[in-house]
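Enquirer: Next comes the sequence, and after it the predicted model I'd like to discuss.
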Amino acid sequence: MGHGVPFLFHQKENAMQEISNRPDWGKLFLDALSCPGKISEAYSVFHEYSLGNAILAALQLTARGLQLSPIASFNKWKQLGRCVQKGQKAIALVMPVTVKAKSKDEDERGAANAEVDANTQAKGSGRTIFILKNNWFALSQTEGAEYAHEVVIPEWDKALALSVLEITEGHFNLTDGNTQGYAVPNEKRLAINPLAAMPWKTLFHEMAHCLMHSKEAQMADGNVLPRDIKEAEAESVAYLCCATLGLPGLDESRGYIQGWLGSKERSDEFGKKSAARVFSAANKILKAGTEAVKAGEVCDEQ
């Protein structure tokens, strides 16, 4: 790793001393880029539906006056501990179905007398067609135990932080249950999936997007930020916030960050160019939700 990361960190160190019991962010940042992590299973809980099916589901839910929300089959919701509400009707999606088909030889000679070799049989054994099936329900059509959407952290006030940073939280209106949350940075707006595995980490991640990644977001050298850098920056902010507040999710954050960067060379470059931006955004988010802000302090500008 280059020597630029610790240097950039110490440039911000004085501004962050006000956060009580703050761990060594310089070391944490280096760990996020180099120590092994893991990819969260939360990204593969639901089936990945095609864009066409997602649009089809959204149209049907909107027509019925139902909120857009993650979709799954009856049995999948049951596995997740939720039941479809009585009276709710399934929505239709396009699904593949394999039907038996005769080979060309069988059509010509007749099935009774055909002596088709195994290879020809395999080629003519079936074909796939696509049909509409009413098998799916949205989260808004189910009931069960309350999902842990709200983030309650004793040392940090979510509502206060969102207010101070002028970020608004709205309804999660995607049908993809694997998406943990999303942000619209130009509008400083975010939404968290009510089924998110770690809503606190997702919240920090999306807040970071709102602070760092407006349409005009650029790197220090003037280049427009590519998506992989944006995602690595946002998750690095979430990593520092979770570590500072003693929250779970560090292993998953490291896996996410390293997954987007892809190589040691990219991680080295990221560390040199994004460290100061990451530290500033994490500091701003943590300070915005503390009692210090209630007393009238103003967050440092990024």
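Expert: It's in.
Enquirer: rest of the way, CA atoms for contacts and neighbours
Expert: Will do.
Enquirer: The longest strand along the chain packs against which elements?
Expert: Of all segments of type strand in the chain, defined using DSSP state E, the longest is strand 127-138. Strand 127-138 sits against strand 71-73, helix 74-79, strand 91-99, with contacts defined as 3 or more Cα pairs under 8 Å, 6 or more residues apart in numbering; DSSP states H and E.
Enquirer: Including mean neighbour count and distance to residue 276, could those go into CSV?
Expert: Compiled in CSV, those are given as follows (neighbours: other Cα atoms under 10 Å; distance: least, Cα to Cα, whole Å):
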stretch, mean neighbour count, distance to residue 276
strand 71-73, 22, 39
helix 74-79, 16, 43
strand 91-99, 15, 46
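Enquirer: one more structure, for comparison:
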Amino acid sequence: MATSTRRRSATSAKGKKKFTPEQRAEFAEKRKAEVEGLQKQLTAAVVEFASSEGWAALLKKMAQRSRIVRRYSFRNSALIFAQCPHATDVRGYTEWKKRGRQVRKGERGIRILAPNTITPRDENGEPEKDEQGNEKRITVFKPISVFDISQTERADGTKEPETDDGVTLPEIGAKVQGTAPAEFMDRLTACLNSLGYSVEYGYTGQADGYADPETRTVRVGEGFPEAHAANVLAHETGHVQLNHTDDMAEYRQHRGRMETEAESVAFIVCAVAGLDSSVSSLSYIAGWAGKTPEKVQETMIEVGQRVIEAARAILAFTDPEEDQEEPGTAEAEPEAVPVAA
């Protein structure tokens, strides 16, 4: 039987287009330029957060849009809010399809930076090794598109159900009044118990409450309205979850930053539960954020990420949801370009 040789097409057997070295180089340059552009946009947004008003506005947005905070890093949450201020539920194209929704034709994606771990290779194509002889692994970032639910429609053509965010935002600095949501304080207590702390109520001196690392106890003052006691408990839970109680000397040295972190976490957790929360330490921000835009960005991204991670961990007890992780991969694209983000 005669055999024949078939010319390889520009598309592989799996249907993926092959790129020439020149096309890959061009793609890499475009991607690098886009990453740099997103970084500039992020810097501009984060510098605004360093003001008391900017951070307060961000906290309100993070509390009201908790689905975004549960799924994305602080830097990507900031990019999402900068590009789509009204965003409430953001996912990739394929994930929306799996959920029975279709991105409307002509919608422009929200660009974020997705982490991707790769193994760098030498000129011979072999994996590079570290000093211990293990393959090197580095994390690079590539821009991907995600879409807000407002950019989608139900794939089956049925009518949209009426929605309600369920989060009534208090005024920053407002006096805490009223009662606490059912089981909220019990769930905060369960969170603290998981961290090795017990909760008690009693005399707290001039403080509304405190966390004692020696006795592994959180104490909340007596005689407060229930809502205020819940807010105090959320604040102290924030401190413990953020590991502020591990080194009290460090806490005293960086008190302004740590109080801002704990109050930010408490505000988000309480607001998601429908509870008014008071934030009074935001005026400290300008003192520790940094002197240059670059330092401010570095500091505020670090603080923002710590706040998001701590809020997620506590919300897993007080308001558990199925989606609490950031997608690690994106739609199929050519290989990532090693550009740090």
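Expert: Perfect, thanks for sending it. This structure is a prediction, so every number in the text was calculated from the model and none was measured.
Enquirer: Mind checking the TM-score on these two?
Expert: TM-score for the superposed chains, counting by TM-score structural alignment, normalised by the length of structure 1: 0.42, backed by 168 aligned residues with a Cα RMSD of 5.1 Å.
Enquirer: Go through the helices and strands packed on strand 127-138 of structure 1 and name the closest to residue 57 of structure 1.
Expert: Smallest distance to residue 57 of structure 1 across these (Cα to Cα): 6.7 Å, for strand 91-99.
Enquirer: Report the buried residues of the very next helix or strand once past the closest one.
Expert: Counting by DSSP states H and E, the next helix or strand C-terminal to strand 91-99 of structure 1 is helix 104-109. Using 16 or more other Cα atoms under 10 Å as the test for burial, helix 104-109 of structure 1 gives residue 106.
Enquirer: which element follows helix 104-109 of structure 1 toward the C-terminus?
Expert: The first helix or strand that comes after helix 104-109 of structure 1 along the chain, using DSSP H and E, is helix 118-123.
Enquirer: Pull out the buried positions in that following helix.
Expert: residue 121.
Enquirer: so which of the helices and strands packed on strand 127-138 of structure 1 gets nearest residue 206 of structure 1?
Expert: Judged by Cα to Cα, the one of these that comes nearest to residue 206 of structure 1 is strand 71-73, at 22.2 Å.
Enquirer: Run through the neighbouring helices and strands of that closest one.
Expert: Packing partners of strand 71-73 of structure 1 (3+ Cα pairs under 8 Å, 6+ apart): strand 127-138.
Enquirer: now for whichever helix or strand comes after the strand it packs on, which elements pack on it?
Expert: Using DSSP H and E, the next helix or strand after strand 127-138 of structure 1 towards the C-terminus is strand 142-144. In terms of contacts (3+ Cα pairs under 8 Å, 6+ apart), strand 142-144 of structure 1 is packed against strand 82-84.
Enquirer: helices and strands around the strand it packs on, which ones?
Expert: Counting contacts by 3+ Cα pairs under 8 Å, 6+ apart, strand 82-84 of structure 1 packs against helix 74-79, strand 142-144.
Enquirer: Which stretches in the stretch 1-150 of structure 2 count as strands?
Expert: In the stretch 1-150 of structure 2, the strands defined using DSSP state E, counting those that start in this stretch lie at 90-91, 101-103, 110-118, 138-148.
Enquirer: As a markdown table, the ones you listed with distance to residue 40 of structure 2 and mean neighbour count would be great.
Expert: As requested, the strands of the stretch 1-150 of structure 2 are exported to a markdown table (distance: least, Cα to Cα, whole Å; neighbours: other Cα atoms under 10 Å):
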| stretch | distance to residue 40 of structure 2 | mean neighbour count |
| --- | --- | --- |
| strand 90-91 | 22 | 20 |
| strand 101-103 | 28 | 21 |
| strand 110-118 | 13 | 19 |
| strand 138-148 | 14 | 19 |
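Enquirer: I'd like to know which of these is closest to residue 74 of structure 2.
Expert: Between those, strand 110-118 lies closest to residue 74 of structure 2; by Cα to Cα that is 11.1 Å.
Enquirer: so residue 183 of structure 1 is in which element?
Expert: Element membership for residue 183 of structure 1 (DSSP H and E) is strand 181-184.
Enquirer: What is that strand packed up against?
Expert: Identification of packing neighbours for strand 181-184 of structure 1 by 3+ Cα pairs under 8 Å, 6+ apart yields strand 189-192, helix 199-212.
Enquirer: again, only using 6 Å
Expert: Applying 3 or more Cα pairs under 6 Å, 6 or more residues apart in numbering; DSSP states H and E, we find strand 181-184 of structure 1 packed against strand 189-192.
Enquirer: residue boundaries of the helices in structure 2?
Expert: 21-49, 52-64, 66-71, 74-83, 93-98, 184-194, 226-241, 248-253, 255-272, 285-288, 293-318 (DSSP state H).
Enquirer: Switch those over to JSON lines; also include mean neighbour count and distance to residue 154 of structure 2.
Expert: Conversion of the helices of structure 2 to JSON lines gives the following (neighbours: other Cα under 10 Å; distance: least, Cα to Cα, whole Å):
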{"stretch": "helix 21-49", "mean neighbour count": "16", "distance to residue 154 of structure 2": "30"}
{"stretch": "helix 52-64", "mean neighbour count": "20", "distance to residue 154 of structure 2": "23"}
{"stretch": "helix 66-71", "mean neighbour count": "24", "distance to residue 154 of structure 2": "19"}
{"stretch": "helix 74-83", "mean neighbour count": "21", "distance to residue 154 of structure 2": "22"}
{"stretch": "helix 93-98", "mean neighbour count": "16", "distance to residue 154 of structure 2": "9"}
{"stretch": "helix 184-194", "mean neighbour count": "19", "distance to residue 154 of structure 2": "34"}
{"stretch": "helix 226-241", "mean neighbour count": "25", "distance to residue 154 of structure 2": "38"}
{"stretch": "helix 248-253", "mean neighbour count": "12", "distance to residue 154 of structure 2": "50"}
{"stretch": "helix 255-272", "mean neighbour count": "25", "distance to residue 154 of structure 2": "26"}
{"stretch": "helix 285-288", "mean neighbour count": "15", "distance to residue 154 of structure 2": "43"}
{"stretch": "helix 293-318", "mean neighbour count": "20", "distance to residue 154 of structure 2": "29"}
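Enquirer: do you know which of those lies nearest residue 202 of structure 2?
Expert: Among those, helix 226-241 comes nearest to residue 202 of structure 2, with 11.4 Å by Cα to Cα.
Enquirer: What angle do helix 255-272 and the closest one make with each other?
Expert: Calculated by axes from the mean of the first three to the mean of the last three Cα atoms, to 10 degrees, helix 226-241 of structure 2 forms an angle of 130 degrees with helix 255-272.
Enquirer: Does helix 226-241 of structure 2 pack against any helices or strands, and if so which?
Expert: Under the contact criterion of 3+ Cα pairs under 6 Å, 6+ apart, helix 226-241 of structure 2 touches helix 255-272.
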